[in-house]
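**Q** Provided below for reference: sequence and predicted model.
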Amino acid sequence: MSGKKKRLATDASGLLDPQAQAIVDAHSSLGPQPFEILEPGQARKQPGPDDAVKKVMEEKGLEGPEPVGSVTDLKIPDAAGGEQTLRVYTPAEPGKGPLPIIMWIHGGGWVLFDIDTYDASCRGLTNKTGAIVVSPDYRRAPEAVFPASHDDVLAAWRWTAANAAQMGGDPSRMAIGGESVGGNMAPATCLQLAEAGEPLPAAQVCVYPLTTPEQFGESMEDAADGRPLNRALLSWMAMHAFEGVPEAAQDPRIDLLNWPRETLALMPPTLVITDERDVLRSQGQQFAANLEAAGVPTTLSHYEGVMHEFFGASAVLDKAEAAQQEAAAHLTAALRTAG
């Protein structure tokens, strides 16, 4: 046995566009250990996808982050009697009057990453939409297992709606979205609001969402060794997120693919974004098909040649810029007619 630590190799599939390949190569060059062989505390210290993008930016002489009007961290209640951070972004060129509000929910499998990891997505969306973007730093597993993250996001949504005016926002024009498990918690939040008889977001965006705990579809095979998310890491995340909560796998907030038609029909207009080298590709596409079959105005947009976590890389990845523009257009159209 050598004393060398195992390092995460790059994606050698040959399926990624050159710009996307440069990002996964940069991530590998930072020397991260595979998350799935570590304890959560160790895994959180490894370089993340945002670090890979920053490395490519440095190599290209690009400065970041993208300027916005302001970034403010507020302390708001979580769902357990404690506090969570709500990061509030305002656009560089805000319009007149109260602005629409978009809640953007970060990913990381309910275990890894935080609002810092997804900062670039929020900056891009606030400038592209002219809306206020808020992002909750919800509790994570294993310190707080399911449904803690979902409960905190719902609490953050309700707090934002109740306090929109104090941040210059319009509570009648709100939308929601997120990446990875954030793309799970957006529709799960819509479901809980509908069940409580509360106003729903005007629209939602689900970027490479997790929509079932099952190892679902052909992408579990053809992208099993993808970067930065692979099949083994997905299982590791579930193990920690649902520890001691075996019933979580059947909970409608996790298994969106098992929703009956009448539940699906509750959803607002939805954009689902998927990508080629992603174990979650098939389940995201199936969720979009289910929504469409239930009569929900639904757009499925698929990006070839890119990988999970590509959305926030717009500084160095043209397809990320296109995806952000698409998300912004979907949200802006709905928010324009809301209220």
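**A** Yep, it's here.
**Q** C-alpha only now, for contacts and for neighbours.
**A** Fine.
**Q** so what touches stretch 179-196?
**A** Here stretch 179-196 makes contact (CA atoms under 8 Å, 6 or more residues apart in numbering) with 104-110, 150, 153-154, 176-178, 199-201, 204-211, 252-254, 256, 263, 266-267, 309.
**Q** ok, structure two:
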Amino acid sequence: MIKLTRRAGLMLPLGLMAACAAQPEMLPPADPTGRAEPEMRALLDSLQSLRGKPIETLSPAEARLQPGMADAVKARLRQLGRPVAPRPVPVVQDIEIPGNGGPLAARVYIPAEPPRAGQPARPLMPLIVYYHGGGFVIGSLDAYDASARALAMESQAVVIAVHYRQAPENKFPAAHEDAYVAYRWALQNAAQFGADLTRVAVVGESAGGNLAINVAMAARESRAPLPVAMGLIYPVAGTDMTTPSYQANANAKPLNAAMMRWFMGHYTSLPAEAQDTRLNVYGRAELTGLPKAIIITAGIDPLQSDGMLLAQRLQASGVSVVAQDYPTVTHEFFGVDPTLLATAGAAQRFMAGELRSAFALPAPAVVAPVATRRGR
């Protein structure tokens, strides 16, 4: 900005003084890495235009009010003069699931209209139990509504998207407990939604990806029915924040390393909890006997290494793994409208295709691990 002495300022014409005072605020780059593809960059520009504050500088209550990628998608659609209505799904229903700490909000997506009177019942559809992201602190069913809609329509499966208790009001392992309670409820109540309890997958994004694999591990340990597959979308799979992707994407948007430290600090009560097998999954968890893992990572994301390291550990443990990295997009890209981001559509189709393949196979048997290392 041009600096003026008081005397020089008095000598300027009023119009020029107003122009100097009205200079626009200098904003940091929307894509600090410079690696985002053009469509992703346009979305990051839209997100920046919403003037959200850095999450890591806020209280959790303030952070939950900040704009996210779903808001950026709507802003971009409006900029292009296009409608912002969500992807149509024939049946969308808000419900509540009994939880340990009280009712859990959930939303059911059914990709087919119910049969009319006199019509034969439709065949049972597969079921996906979906967990949203947000670092165990923020995030909501609404913020991740587009992901659930895409999964339902692309997979032709009933989706039950589950909310869970969040930190710091509810510390670790509250979200993990809620996720497993919701999975068991979904198995017991699948029929009322026209779903087949023998063809159930768990899918999650970011923190939700961590919850999804933990649900499978908890089912294995309790000898409950296993999901046929785990869809892990840029999962929080470890607590080492010095990995290559944390270093390369320390200042990335919409997720950076400082935010991840903020999330973990609010979810855990003690530093030692970061080494619990439920959080440090690729570092300490026993992974044998788990169902097929479908892993999606983004190149411009501190969590890219988490997904890759988890894939390696799962494969070494004898688990079937299919993984796909999308190098020119960021965290939160998965649920973006494919007409705005073709890479999001590719990722949605990849996940759905792998889920459909898993649904077509016999349900996995429960295989107890040789020895578990659950806990600290």
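**A** Yes, it's here. Note that the coordinates shown come from a computational prediction; the quantities given were computed from them, not determined experimentally.
**Q** which of the contacts of stretch 179-196 of structure 1 are buried?
**A** Buried members of those, scored by 16 or more other CA atoms under 10 Å, are 104-110, 150, 153-154, 176-178, 200-201, 204-211, 252-254, 256, 263, 266-267, 309.
**Q** what's Ser121 of structure 1 aligned with over in structure 2?
**A** In structure 2, Ser121 of structure 1 lines up with Ser147, judged by TM-score structural alignment.
**Q** I'd like to know how far its match sits from Ala347 of structure 2.
**A** In this structure, Ser147 of structure 2 and Ala347 of structure 2 are 11 Å apart, going by CA to CA, to the nearest Å.
**Q** higher neighbour count, those two?
**A** The neighbour comparison of Ser147 of structure 2 against Ala347 (other CA atoms under 10 Å) goes to Ser147, with 26 against 21.
**Q** rewinding a little: of the contacts of stretch 179-196 of structure 1, which belong to helices?
**A** Of the contacts of stretch 179-196 of structure 1, the ones assigned to helices by DSSP state H are 150, 153-154, 263.
**Q** average offset between the strand or helix carrying the match of Ser121 of structure 1 and structure 1?
**A** Following DSSP states H and E, one finds Ser147 of structure 2 within helix 145-155. By mean CA distance after the TM-score superposition for structure 1, the fitted helix 145-155 of structure 2 averages 0.6 Å away from its aligned residues in structure 1.
**Q** which residues sit against that helix?
**A** 70, 86-89, 109-111, 130, 157-159, 161, 334-337, 348-349, 352-353, 355-356.
**Q** could you do stretch 238-246 of structure 2 as well?
**A** Stretch 238-246 of structure 2 has contacts (CA under 8 Å, 6+ apart) with 256-257, 274-275, 279-283, 300-306.
**Q** out of those, who's nearest Pro123 of structure 2?
**A** The nearest member of these to Pro123 of structure 2, counting by CA to CA, is Val281 at 36.9 Å.
**Q** now do the same contact list for the aligned residue in structure 1 for the closest one.
**A** Using TM-score structural alignment, the partner of Val281 of structure 2 in structure 1 is Leu256. Residues counted as contacts of Leu256 of structure 1 (CA under 8 Å, 6+ apart) are 184, 188, 211-212, 287.
**Q** just the helices in the stretch 1-150 of structure 2 please.
**A** Here the stretch 1-150 of structure 2 has its helices, by DSSP state H, counting those that start in this stretch, at 6-11, 14-21, 38-49, 60-63, 69-79, 145-155.
**Q** okay, stretch 163-175 of structure 2 sits on what stretch of structure 1?
**A** Using TM-score structural alignment, stretch 163-175 of structure 2 pairs with 137-149 in structure 1.
**Q** do stretch 87-99 of structure 2 as well
**A** Using TM-score structural alignment, the residues of structure 1 aligned to stretch 87-99 of structure 2 are 66-78.
**Q** which parts of the matching stretch are buried?
**A** Using 16+ other CA under 10 Å as the test for burial, stretch 66-78 of structure 1 gives 68, 76-78.
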